[in-house]
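1. give me a 3D structure for the following:
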Amino acid sequence: MVKLHSVRKRHFITCIFVLLILIITLVIAGAETKELQNKRTDIITIDLLNVPGSEAMHGVTFLHDRHIEILTKQEDCSTCHLKNKDSFIFKFKRKENSTLEIDMEIYHKNCISCHIEKKAEKIKAGPVTEECRACHNSQIKTDSSWKAIDFDRSLHYTHEQSKIIPSKNGTNCQACHHVFNEKSKTIYYKKGEEESCIYCHTLESTKDVTSIKEASHNACVNCHESLKIEKKTGGPTNCKGCHSTIEQEKIKTLTKIPRLKRNQPDHVLITGYNDNTKLSQKLINSSMNPVAFNHKFHETSVKSCKSCHHESLKGCRDCHTVGGDTKGDFISLESAMHNRETEHSCVSCHNQRKNEKQCAGCHSKIPEKEFSNMTCTQCHEVDKSQITINSLKDMDKMVKLADKTANTRLKSYNEISKKIPEKVVIASLSNEYKPVNFPHLKVFNQLKINSEKSRLAKSFHKNDKTLCMGCHHNSPSSLTPVKCQSCHNKQGKHGSKKPDLKAAYHGQCISCHNKMNIKTPVGTDCISCHEKIKK
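-> Reported below is the predicted structural model:
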């Protein structure tokens, strides 16, 4: 009887414990859901009196999409925004900013009258005249989930191929792209000089040029709204349609994208002396070998032209000269190409690719080389003997030389798989577990397949032996690398930065599986690699 009572007591305690866990889980889930609901993409702060130290009322937190949901049942953007010709001006009830008093009066008069009107129609609306602090409230806590939209190659081509965007002379580029006439202060389209919006429309507005935020909304939202009025399927006109993570994930990503037409070359010969006024054959012979740059391929492997051309579509050397120039913020050509700290340099971009799962398994364990220890000839491989002062003036000849050099990098690997063991038995730590039968050749061949698929890997992995260095990370490139025990002993050396043999094996294997997202076996599944010894 006592035993039965004890069992019931334990059962009761278990039920209480499970119930508490369930309640806590539901509370946390509810809090997360509430937090998600409180986050919005449409938060606009209206603060005409944004003067540091002033005693004015707090700015108004305005939820744009909430107003759209109510107003667009009957009205369009013209309820709040005036038009200039056929385009809306996205300022509230005015075409341009005026004095503080006049702009404040515009907001108060129109907002409050609209609230009163909607309430009379039994529609839920905002505060009215006597409720100033309901709008001007510093305690309103609404977190933003706004995310900038990436107008990448796929989204650009979606617009480029659109049949509903008006075209002229077989192209609709003029719908978005324009250049600015400094004298007349007007914009016009010039074919062949299309550039990214951000090159001119920067984060902050200037006297003559609007900010990228204002320019994007003026162009994009107006276009979308005009198509909506014409009952055509266009883009979104609310904030979340572009700036919500969920909505962005719904945008179709195109894979087959034709090359952008901007008079760009297929291949470029990058030198540091083409524009040197004191160019001589002696200078050519004493300079670093040029780089054969495959421009056409790089266009397909980056999100957009801005990945490299971060200020304009001019050639790198136009701003980044050998010695540095004001046009390039005194960043020399060498630094622009080799700096690891910027996302726009060649070396930095290549290093970022090492973090991709098919590369990270090996490269995460290979020590980063000092720049002085890198092999320059992997990129600087153009034969200087074929370059003269006269040949530099022959653009076609230089393009062909760059083309020929770039294509020689993509040779297939030498066949060495027959020279390496199919399996390796790792038995040096056998105690509680049986030795590991490591599928050496299978792993090697998979790394080879991954490398064969990557032009970047094929360009830099000069032969199959390079793949061995993924595991044998501090060994010279060789078919007979030193064993792990040569550097990592079983007990570990006191004060040494090197892990002991057990830690080295597990750190290498498990981190590789995790980095490359290998599901079978998972890093924590011990017996998939070494079966436990039955005693």
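
2. every contact and neighbour count from this point should use C-alpha atoms.
-> OK.

3. closest to the centroid, which residue in the protein?
-> Lys303 (7.8 Å; C-alpha atoms, centre = their mean).

4. helix or strand: which one has that residue?
-> Assessed by DSSP states H and E, Lys303 sits outside every helix and strand.

5. gap between the closest residue to it other than its chain neighbours and Met337?
-> Nearest residue to Lys303, sequence neighbours excluded (C-alpha to C-alpha, 6 or more residues apart in numbering): Asp152, at 5.4 Å. As defined by C-alpha to C-alpha, to the nearest Å, Asp152 lies at a distance of 23 Å from Met337.

6. next, the structure of the following sequence, for comparison with the previous one:
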Amino acid sequence: MRISRALTANWMVVVVIACLAVLGCSDKDKPILGPSTIVLRLSPQWGALDRPAVDFDHAKHTDALGPKSCVSCHTQDSAGVMKYAWAATAASAKEAMNTFHDGCLNCHQDRASKKQKTGPVACGSCHAHAPGTSQEQAHLRFDQSLHHRHEKAEDGKCETCHHVWDKAQGKFLPKKGEESACADCHGAKDEGRVLSLQHASHDRCVQCHLQREEKQQPTGPTLCVGCHDAESIAAIKRVDPVPRLMRGQPNHTWIHADGATAAYVPFDHAQHEAATSRCSSCHHKTMRACKDCHTLTPTSEGGYVSLERAYHEPSSTFSCVGCHKKETQRPGCVGCHQTIPGEPREASCTTCHAGPTTKAMKADLPEPTLATANLEDLPPTSAAFPATLRLEYFPGGDYGPADLPHKRIVEHLDREVRKDKMATRFHGTMETLCAGCHHHSPVGVQPPKCVSCHPADADLSRDRPGLKVALHRQCILCHQPMGIKAGCVDCHAENKEQKP
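-> Below is the predicted model:
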């Protein structure tokens, strides 16, 4: 009997898969919700739903209800502040459910009695959220450009948005110089008086926009698409360049931690501000210095990430190394950098750790600055720096030898490096460019020919590819991410004598 049931189950799986294949079901066939649709569910703390969730089209409701659409659904407190979260204070599943049903059904029935355009009243007409449904909803990034526009609109009054809870006075108060990112206090869910980031941003932002709209002042979006539609976000006017936002930060500073053995790092804070779109690119949620949370020994406050890893972790976009590595994925850089290990080489340490090694030595130095990096000119064509190289190690094949435009390749890489201050600093000398292809040769030493390390016939006892594989892997894997043609005849002429 057990065998019979198992076979039956297996056949059912096969039949379902076959039906899906015949019907052509795929991710493309799954329903996609627009940016104005809100999926209404009860809190997970009350268990599984008896019916599917509700796909609530916010845009349809605002269009149908007109200028007073907000107050038709959302309540206001005594101060006139609108509350956007529905059923947020419900003590049970039944209370939350009744809140939705009373609000929605009463409105639908009232409009129907007045012969107005209205919504459904049958359970299944609303509770129709399909499994596997996805949503095309972008998320607005509050970057430096957008921050400046708000700062200008509010005449520099930071307290319009930034506040901290004062226990003594029992209210929110501004604290100059302690402004932080919203996410520093507002998390993923409501906790007592502290709203979730989602509820706080909708309460504060939408309310302010509506108030400015009523006063006929320039304002921001009040509908979902304004902040959650990719095209609408792209159309927002940008400030360029963005005036520097001052919050007591230095122009330049020394990066070092007591007990660390590496040399001080002269850090240009102002330059990094201009290179990033928002402060949280480095500072996470708070505006505190890295060493305030990340210490030499990992602690819970720093997420168990040590200060050394906070600066050097290549997989993190918050770290110095990780952010710099992200820049190497640009088309002009990725060809060489994709084969370089994630961890920086020791030779590059002094590029950043270029300051004094002790606090006493630092005391005698002026404000920390990095010396201007200048690249030397490329050398003239010579036997050591040839214009072209003929690669003809495999006679008698379908294709002839390849003429490698050696000098032209180096000149192209040199131009890409000179376009960027960071690339100029880290490459330093021309020999660094050579290391992109001559990957295991010491910098500053004339590299040997490829065949010196990669024999024509691969030696299986050595952990090195044969010459043909090494050349094609090095060239093609560089060409492809840089958008350079990498077909056989793009480098080789066909050897027609070998064709039948």
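
7. TM-score of the superposed pair?
-> Once superposed, chain against chain, the TM-score is 0.83 (TM-score structural alignment, normalised by the length of structure 2); 470 aligned residues with a C-alpha RMSD of 3.2 Å.

8. coming back round to it: so which of Asp152 and Met337 of structure 1 has more stuff around it?
-> Shown here are Asp152 of structure 1 and Met337; by other C-alpha atoms under 10 Å, Met337 has more neighbours (19 against 15).

9. hang on, the earlier thing: ok, the aligned residue in structure 2 for the residue nearest to the centre of structure 1 - contacts?
-> Counting by TM-score structural alignment, Lys303 of structure 1 lines up with Ser277 in structure 2. Taking C-alpha atoms under 8 Å, 6 or more residues apart in numbering, we find Ser277 of structure 2 in contact with 143-145.

10. and if we set it to 10 Å?
-> Contact analysis of Ser277 of structure 2 by C-alpha atoms under 10 Å, 6 or more residues apart in numbering lists 141-146, 242.

11. what's the answer for Glu159 of structure 2, then?
-> By C-alpha under 10 Å, 6+ apart, the residues touching Glu159 of structure 2 are 172-176, 179.

12. and these, which are buried?
-> 174, 179 (16 or more other C-alpha atoms under 10 Å).

13. tell me how far the residue nearest to Lys30 of structure 2 when sequence neighbours are not counted lies from His58 of structure 2.
-> Nearest residue to Lys30 of structure 2, sequence neighbours excluded (C-alpha to C-alpha, 6+ apart): Thr133, at 6.0 Å. Thr133 of structure 2 is 17 Å from His58 of structure 2, where distance means C-alpha to C-alpha.

14. so for the two, which residue has more residues nearby?
-> His58 (15 against 12).

15. which one in structure 1 is aligned with that one?
-> Match for His58 of structure 2 (TM-score structural alignment): His64.

16. ok, Ile340 of structure 2 next?
-> Match for Ile340 of structure 2 (TM-score structural alignment): Ile366.

17. contact partners for the residue nearest to its match when sequence neighbours are not counted?
-> Closest residue to Ile366 of structure 1 apart from its sequence neighbours, by C-alpha to C-alpha, 6+ apart: His473 at 5.2 Å. Shown in contact with His473 of structure 1 (C-alpha under 10 Å, 6+ apart): 362-367, 466-467, 481, 484, 508.

18. may I ask which two of the residues you listed are separated the most?
-> Using C-alpha to C-alpha, the pair of the contacts of His473 of structure 1 lying farthest apart is Ser364 and Pro481, separated by 19.2 Å.

19. name the SS class of His108 of structure 2, please.
-> helix (DSSP: H, G, I helix; E, B strand; the rest coil).

20. helix or strand next in line after the helix or strand hosting Arg66 of structure 1, which one?
-> Following DSSP H and E, one finds Arg66 of structure 1 within helix 64-71. Note on helix 64-71 of structure 1: by DSSP H and E, the next helix or strand toward the C-terminus is strand 81-84.

21. correct me, but His64 of structure 1 touches Ile44?
-> Yes - in this structure His64 of structure 1 lies within contact range of Ile44 using C-alpha atoms under 10 Å: 7.0 Å.

22. leaving out chain neighbours, which residue sits closest to the aligned partner of Phe438 of structure 1 in structure 2?
-> Correspondence of Phe438 of structure 1 to structure 2, assessed by TM-score structural alignment: Leu404. Spatial nearest neighbour of Leu404 of structure 2, excluding adjacent residues (C-alpha to C-alpha, 6+ apart): Leu389 at 5.0 Å.

23. which one in structure 2 is aligned with Ala175 of structure 1?
-> Match for Ala175 of structure 1 (TM-score structural alignment): Thr160.

24. for that match, list the residues it contacts.
-> So Thr160 of structure 2 contacts 150-151, 154, 174, 204, 208 (C-alpha under 10 Å, 6+ apart).

25. number of residues surrounding Thr295 of structure 2?
-> The number of residues near Thr295 of structure 2, taken as other C-alpha under 10 Å, comes to 20.

26. scratch that, Ile38 of structure 2 is what I was asking about
-> There are 16 residues near Ile38 of structure 2, going by other C-alpha under 10 Å.

27. go ahead and confirm it touches His58.
-> Yes - counting by C-alpha under 10 Å, His58 is a contact partner of Ile38 of structure 2 at 6.9 Å.

28. sorry, back to before: looking at the contacts of Glu159 of structure 2, which are in strands?
-> 172-173 (DSSP state E).

29. show me where the stretch 251-400 of structure 1 has its strands.
-> 267-270, 291-294 (DSSP state E, counting those that start in this stretch).

30. mean shift between the last one and structure 2?
-> In this case it means strand 291-294 of structure 1. Its aligned residues in structure 2 lie a mean 1.2 Å from strand 291-294 of structure 1 after superposition (mean C-alpha distance after the TM-score superposition for structure 1).

31. name the helices or strands packed onto that strand?
-> Judged by 3 or more C-alpha pairs under 10 Å, 6 or more residues apart in numbering; DSSP states H and E, the packing partners of strand 291-294 of structure 1 are strand 267-270, helix 395-407.
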